[in-house]
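Participant: Just need the structure, nothing else, for what follows:
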Amino acid sequence: MTVDNDKYLDNGIQYAEVALPLPLDLQRYVAAPTEHRLQPTYTYIIPSHFSALAQVGCRVIAPFGNSTREGVIVSRPSKPNLPDTSIQLKKITDCLDEKPTFSSSMLQLTHWMAEYYLSSWGEALMATVPGAVRSQQKQTYKLKAGPEAVAEFGSRAKLQRQILDLLQEEGKLTRTQISRRLRKAESALRAPLAKLLGQDLIMVMAKIRPKSQTQYETVIDLAQPLEVTQAEAQQLKNAPKQVEVLKFLTNQEVNLPILQSLLTRQVRCNLSTLKSLEKKKLIRLRSQQIVRNPLSLESVPTTEPLKLNEAQAHALTAINRVIEDGLVTTFLLHGVTGSGKTEVYMQAITKILSLGRSAIVLVPEISLTPQTVSRFVGRFGQQVAVLHSRLSDGERYDQWQRIREGKTQIVVGARSAVFAPLNNLGLIVIDEEHETSYKQETSPRYNAREVAIKRAEIQGCVVILGSATPSLESYYRAEQQTYQLLSIPNRVSTIEMPTVKVVDMRRELERGNRTIFSKPMHSGIVDRLQKREQVILFLNRRGHSSYVFCRECGYVERCQDCDVSMTFHFDSKQLLCHHCAQERPTVDQCPACGSSYIRYFGLGTEKVEQEVIKIFPHARVKRMDADSTSGKDGHQRILDAFREQQIDILIGTQMIAKGLDFPNVTLVGVITADTSLNLPDFRSGERTFNLLTQVGGRSGRSQSGGEVIIQTYLPTHDSIKTAQHHDYVGFYQREIGYRQDLRYPPFTYVATVLLRGLEEKEVIETAHYLSEVFVRFQSDAFPKIEIRGPVPAPLSKIKNRYRWHFLLRHTDNRKLRDYLKQTLSHYAGYRSRQIDLIVDIDPVSTL
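Facilitator: Purely as a prediction, here's the structure:
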């Protein structure tokens, strides 16, 4: 039915379509007109005093239900497009931007993201802006009704009555404060608070302020020429502290202006001394913006472009030709570890800068960022900005503002840096493009690689995907000539690839070796220590022991909320769940049978560290995992010490497996290569090959050569055999055949649908209902959709929530997404608020 909206064409009234960061409402999605299918967006009236400010792309505060939300104006229609003329439109309450935060190209990119990944447009928009830039709300609740109304409420709803009594007693409280007073979870308060608001018994007040903002500090400068100041100081004999300040400021070694905080510390003076000098017009006090810069530019040596070998030069020539021609192209740069891919990136960026354009460089792990940033800062200096999650809010805010204002031309960072608001973007580099950390785990569940390619298409620029172990999807696209393949088959100069030895741990056990180190591994470590060379030991499992076991009755300590075994951490003497972070003290007796025969089984990095220290007591040993690098600069401190050869043996998880370059490392030992091979995921073989190749690539990055020793119980597995011979193409050919036979990506597109909730019975019932909906639509409009499930997820319970899932496949990505939109819109009318539904398009894991 078409609605006549002419009644809204009143003179002077202006409208805005606002995208709010709310979960996608699939019922509204299907009901909306085709041209407005991307819901939810909401129509608001623009008050006249915001008329000039409320531009498309600006952030605004708008009322929504009983609260207010930060949203983004995505259009300003001449009249609202409403399904019902009885709807009473609300007004925007505040404008947060003087100029638009979101450009037209970013609106276009986020529109695509929302459509592709089945999120709301508002969620996609907010994912592009660092949390430090967004506003934050403090909501407080207070009584609206009088004492009589509260008394009349009675005790028919116990929790609501408790809230009313509490607010009557204390005035106004936040939800967190109410939660603490009543000892109830905040989630349990949502429904009763909403009911009290609906009955007009209480009211909510929202105070909105920016999470971070520009920081200013007072600086001090001389108000008179140097000679005049020195002469005046001679006349201040009765004010010795003022004289001391002036002498300090006129010292030739002091850089002016100087921070007031620094001056008062150096001279030990107070503000009244400075005010007296200002009154005498001898100094000036003024406010100056302070840039919170995470980069230590002074400590990074300047570097010049290196001479490229033939393969590097060929790759750069192909890239520069496309840049000069202004073509939109995606390159897959396949170069072995240590082949000099980063130098190709930097020289391509030099070309981009010469044309007045800018570049983004993405790295997959925070641990890579400091080393990568140092290389780019050494080449490009203050043109580099950095964005990643370990920056403080203030640092992230200032870096983002620098980028937005055009004060930097290069951004280096992790996944979300793909959205950096650079002007005239010309190049996006994605290093280690195969890495799963480029996939966002919360809505919108985007893959930064795919977003980068779409952004390049919208803004007319080049993408370089670099890896020693490209994802199968990327290499297949290169074979199909969707991407342009460039290869660097050898390491730089005459440095050879490390030799790789595979040790069958079954044979070691037969020979009586029950330690975690095979004989070749032990001998290799001894040899390197004698030569004063460095060793990296890799194990992709942190903690000490992977489970605690009673040898009397078989009891295993498991997390009560996650149904997985608890990991023993020696440092804290605690059992820890790596999924929900629940901690529990270790036990001396079995909780089930009372036996004292408690044993710790399995390996973790803590246990490897203990064994190394015991066997090699004179070696300097350090562990690098999520537990040992929890501080802001935890990664950097360890890597700096290793680079300066203050550490002989570095033990770590996958954060040491990629991108790090230490010339003195001549041995890499993989404690067990089998950890990820047995996971119930079709990518487990690819993930194992990638890890072994990448971690092995840390060895032999100098003329000294290198060796990799891989310990395994599956020495004949294809992933291990091909990694031993640095044979990516051989691995690809075997794996791509397996994928084609079993109809996995890149030959199909995959989506997972996960249901999770507190009540197992309700989760199962909902899963079976959704299964019926899937089957009904499958037989109707989408006969070629493959549906697997519902079944319990491999991790069937996490954080006290039971998990069931579906896996859906189709050869056409658009049809798969259309099918999901149609079916899930019907499920939306049935679903319980107690059940979460999570849709993941192109998942990187099916666990």
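
Participant: drop to CA atoms for contacts and neighbour counts, all remaining ones
Facilitator: Fine.

Participant: In the helix or strand containing residue 179, which residues are buried?
Facilitator: Following DSSP states H and E, one finds residue 179 within helix 175-182. The neighbour-count check on helix 175-182 (16 or more other C-alpha atoms under 10 Å) flags 175, 178, 179 as buried.

Participant: To compare with the earlier structure, here is another sequence to fold:
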Amino acid sequence: MTLSPQFPEGTLVAVLTTEPLDRPLDYKSPEGGCGIGDFVEVPLGPRRVLGCVWGAGKGGFDLSKARSVSSILDIPPMREEMRSFLERVAAYTLTPMPSMLRLATRAPGLMNPPSMRKVYRRGDGMPARATEARTRVIDALEEYRGLSFTLKELAEIAGVSTSVVKGLVEAGAVREEDSPRDLPFMRLDPSRAGKELTGAQAEAATTLRAAVAREEYSTTLLKGVTGSGKTEVYLEAVAECLAKGRQALVLLPEIALTAEFITRVEERFGAKPAEWHSGVTMTERRRVWKMVGAGGAQMVIGARSALYLPFQNLGLIVVDEEHDQSYKQEDGVLYSARDMAVMRASLCSATVVLASATPSLESWANVEAGKYTRLDLEARFGPAVMPDMRALDMREEKLPSTRFISERLAAAVRHRIEAGEQSLLFLNRRGYAPVTICRACGYQIACDHCDARMVEHRFLKRLMCHQCGETKPIPDRCPSCDAEDRLAPVGPGVERLGEEVKALFPDAKVAVLSSDLFGSARALKEAITDIAQGDTEIVIGTQLVAKGHNFPNLTLVGVIDADLGLQGSDLRAAERTFQLMRQVAGRAGRAAKRGEALLQTYQPEHPVIQAILSGDEEGFWRAEAAERKMAGVPPYGRMAGIVLSGPDLAQVMDVATAMARNSRPLQSIGAQLFGPAPAPIARVRGRHRVRLLVKAEKSAPIQRALADWAAQVKIPNAIRLQIDIDPQSFW
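Facilitator: Got it, this is the predicted structure:
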């Protein structure tokens, strides 16, 4: 029996488009009708745009002027759970719904008709001449009988060249067929045995499996010291999810982590998961998007935006390194992927696992309040133990101004080289030097478009603005006074540190890891793989190296400037410094050899430095929580950052002042308003920036008040208003 459409042909339907409009638009349902959630192509002016049927049309105009939906797209409709999720995120973050739909449809070619490509599967014949390479292809196809592969996929699985596969096609042993371009992913087998777990790991895995098996919402904080095997534990939860026939999503904070993680998934489940991040091709993005919606992808490994994929039956979300700041989207739709993961799971009866060695204070507080459960892994896996940690008081060093590695740290590195082990020197600052100054007139080279100093990148032979990305050649003369040979770099970046390391250890194999030194995610993954295999003696890196990498032969971590993150007025400065130092120290001694972490500091008596060295994490969280609670700031209060930007500073300040004077909606909920004031970085891409900050009690309806407040002031077209709920940065 054919079901009648929800909206018969000619019925008015409301279509939400991805265009920047303030509401859904009314269209006539197409021939054959349509239903809520259908993805459609609709005319808008002279163009045809992507939309989604959001409900019944409102009408109230001459219906003869209504245009019809052009076509219904051949992709699964948006589920009710997904529509509700987008609406709730929009309401929480004060984001227009078209922007939310755009975030949820970030795959190319969704309006294109399905296309075909060549695929390969087992044929009926056998080759007349059997070589080792040909046998590997046939064995691979026999193992995955019934599945088809692209030429590249089959060659990679069998470990042969593509010409071997083509030869087997001519011999009739392999069939070449036309198939839809967007194929399902290979099935993952949850029944395969995982690695043998320790008692503590097995207990935690059993608890997580039980949570997933209940098929109801819950959130668990999986806290384990670095190297304790958190990944193997939550992969058991993934296995339970897949066994239940549901889909799993694992969020990672850094693309460079995906290669090693995918290898572990393939070892555990016999096939690779789908990937969703900026490093995959546009063709693969479309395939992932469509297969997730059609149930052809059981597991996705992705960046924060993977949270908005159209999962058919999402049963588990893992947020690995849940404390990481990169989970906060800082442009476009401003959201925390960690918090929105919890929201999405609550709407589809899924389990959330937040994994970290150094949890965010927000997650720690939710455990304390009874909202989340907590599982602890307190020991490293196998013979590995936590590294010894010591502070090196730089006030006792007599280093020249051009040196940044203390004699004691250099001696420790030398000892590790002699022992055949690896050292990591950590400095959370990209480039060669953060400031270039003229010693004749004092001029500091700044970005032409931003209120920021340009960073010298000597490897690239360019100056770069880390706010807008603008670059320019390193000048020979001062742009201000025209003095020649008087420009000098001030302060260290990882490139300058690399220069010093090569001078100190001329025969050592050195690798510098910084995101801007690699042209592609693939090149970065290859560099990390080489380090893990022991091809490097000294690694120099930014916070990129602090995130979950496993370098078995790395036994020494030296932090060049442990005080760097303690500067400034960020309310999370202490928390982030604590997390970063503990994370980077955790790269040392992850195998049988004992590790050591040395922190160069000018403030060894600072409470945060002392907490890092003592390892009293619970004491640190309690002290930090008490301070935040007393100040009424997150996670014990609500905050929102408002940034007004525009080309004319006076106009931007006038609008900000008018908003401050008309703050009655904020006063009605007891909120405090601070500002307006120039933002710490007062100009970006030629636009002047003015900030206001709102603070309210935890229970205050801050979104409603902010919406009412912003609506009462007319914002000129040249000025952009951005509201950031729960801001993570205050620049």
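
Participant: Return the member of the buried residues of helix 175-182 of structure 1 nearest to residue 619 of structure 1.
Facilitator: Minimum distance to residue 619 of structure 1 across the buried residues of helix 175-182 of structure 1 is 51.5 Å, recorded for residue 179 (C-alpha to C-alpha).

Participant: thought residue 250 of structure 2 was touching residue 315?
Facilitator: No. Using C-alpha atoms under 8 Å, residue 250 of structure 2 is not in contact with residue 315, being 11.3 Å away.

Participant: which one of these two has more residues nearby?
Facilitator: Each of residue 250 of structure 2 and residue 315 has its neighbours counted (other C-alpha atoms under 10 Å); residue 315 has more, 27 against 23.

Participant: just checking, what residue in structure 1 corresponds to that one?
Facilitator: The alignment partner of residue 315 of structure 2 in structure 1, by TM-score structural alignment, is residue 426.

Participant: which residue packs closest to residue 350 of structure 2, ignoring adjacent ones?
Facilitator: Leaving aside its chain neighbours, residue 350 of structure 2 sits nearest to residue 315 (4.3 Å; criterion: C-alpha to C-alpha, 6 or more residues apart in numbering).

Participant: Now do the contacts for that neighbour.
Facilitator: Applying C-alpha atoms under 8 Å, 6 or more residues apart in numbering, we find residue 315 of structure 2 in contact with 212, 215, 241, 246, 247, 248, 345, 348, 349, 350, 351.

Participant: okay, now the fourth one: neighbour count?
Facilitator: Right, residue 246 of structure 2. When neighbours are counted by other C-alpha under 10 Å, residue 246 of structure 2 comes out with 21.

Participant: Please report how far it lies from residue 303 of structure 2.
Facilitator: Residue 246 of structure 2 sits 20 Å away from residue 303 of structure 2, going by C-alpha to C-alpha, to the nearest Å.

Participant: same question, the fifth one
Facilitator: Distance of residue 247 of structure 2 to residue 303 of structure 2, computed by C-alpha to C-alpha: 16 Å.

Participant: The lengthiest strand in structure 2: average distance to aligned residues in structure 1?
Facilitator: Counting residues, the longest strand found in structure 2 (DSSP state E) is strand 672-684. Following the fit onto structure 1, the mean deviation recorded for strand 672-684 of structure 2 is 0.8 Å by mean C-alpha distance after the TM-score superposition for structure 1.

Participant: list the contacts for residue 319 of structure 1?
Facilitator: Residues near residue 319 of structure 1 by C-alpha under 8 Å, 6+ apart: 331, 348.

Participant: what about the counterpart of residue 606 of structure 1 in structure 2, how many neighbours?
Facilitator: In structure 2, residue 606 of structure 1 lines up with residue 495, judged by TM-score structural alignment. Using other C-alpha under 10 Å, residue 495 of structure 2 has 24 neighbouring residues.

Participant: Which elements pack onto the host helix or strand of residue 495 of structure 2?
Facilitator: Using DSSP H and E, residue 495 of structure 2 sits in helix 494-504. If you count contacts as 3 or more C-alpha pairs under 8 Å, 6 or more residues apart in numbering; DSSP states H and E, helix 494-504 of structure 2 packs onto strand 510-513, strand 538-541.

Participant: Now the last one on structure 1. Mean distance?
Facilitator: With mean C-alpha distance after the TM-score superposition for structure 1, strand 538-541 of structure 2 departs from structure 1 by a mean of 1.2 Å once superposed.

Participant: still on that earlier bit, looking at the helices and strands packed on helix 494-504 of structure 2, which is nearest to residue 577 of structure 2?
Facilitator: strand 538-541 (16.1 Å).

Participant: quick check: the closest one aligns to which part of structure 1?
Facilitator: Under TM-score structural alignment, the match for strand 538-541 of structure 2 is residues 649-652.

Participant: what separates the matching stretch from the chain centre, distance-wise?
Facilitator: Centre-to-centre, stretch 649-652 of structure 1 and its host chain are 25 Å apart (C-alpha atoms, centre = their mean, to the nearest Å).

Participant: Same check on stretch 199-210 of structure 2?
Facilitator: That offset, for stretch 199-210 of structure 2, works out to 27 Å (C-alpha atoms, centre = their mean).

Participant: buried sites along that stretch?
Facilitator: 200, 201, 204, 205, 206, 207, 208, 209.

Participant: can you list the residues that contact stretch 325-342 of structure 1?
Facilitator: Contacts of stretch 325-342 of structure 1 (C-alpha under 8 Å, 6+ apart): 312, 315, 319, 322, 453, 456-457, 460-470, 474-475, 478, 482-492, 661, 694, 697-698, 701.

Participant: Next step: these restricted to strands.
Facilitator: Using DSSP E, the members of the contacts of stretch 325-342 of structure 1 that fall in strands are 462, 463, 464, 465, 466, 467, 484, 485, 486, 487, 488.

Participant: Same list as before, these that is, but in a markdown table and with neighbour count and distance to residue 287 of structure 1 included.
Facilitator: Shown next, in a markdown table, are these (neighbours: other C-alpha atoms under 10 Å; distance: C-alpha to C-alpha, whole Å):
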| residue | neighbour count | distance to residue 287 of structure 1 |
| --- | --- | --- |
| 462 | 27 | 42 |
| 463 | 27 | 42 |
| 464 | 25 | 43 |
| 465 | 25 | 45 |
| 466 | 23 | 45 |
| 467 | 23 | 47 |
| 484 | 18 | 52 |
| 485 | 18 | 53 |
| 486 | 22 | 52 |
| 487 | 18 | 54 |
| 488 | 23 | 53 |
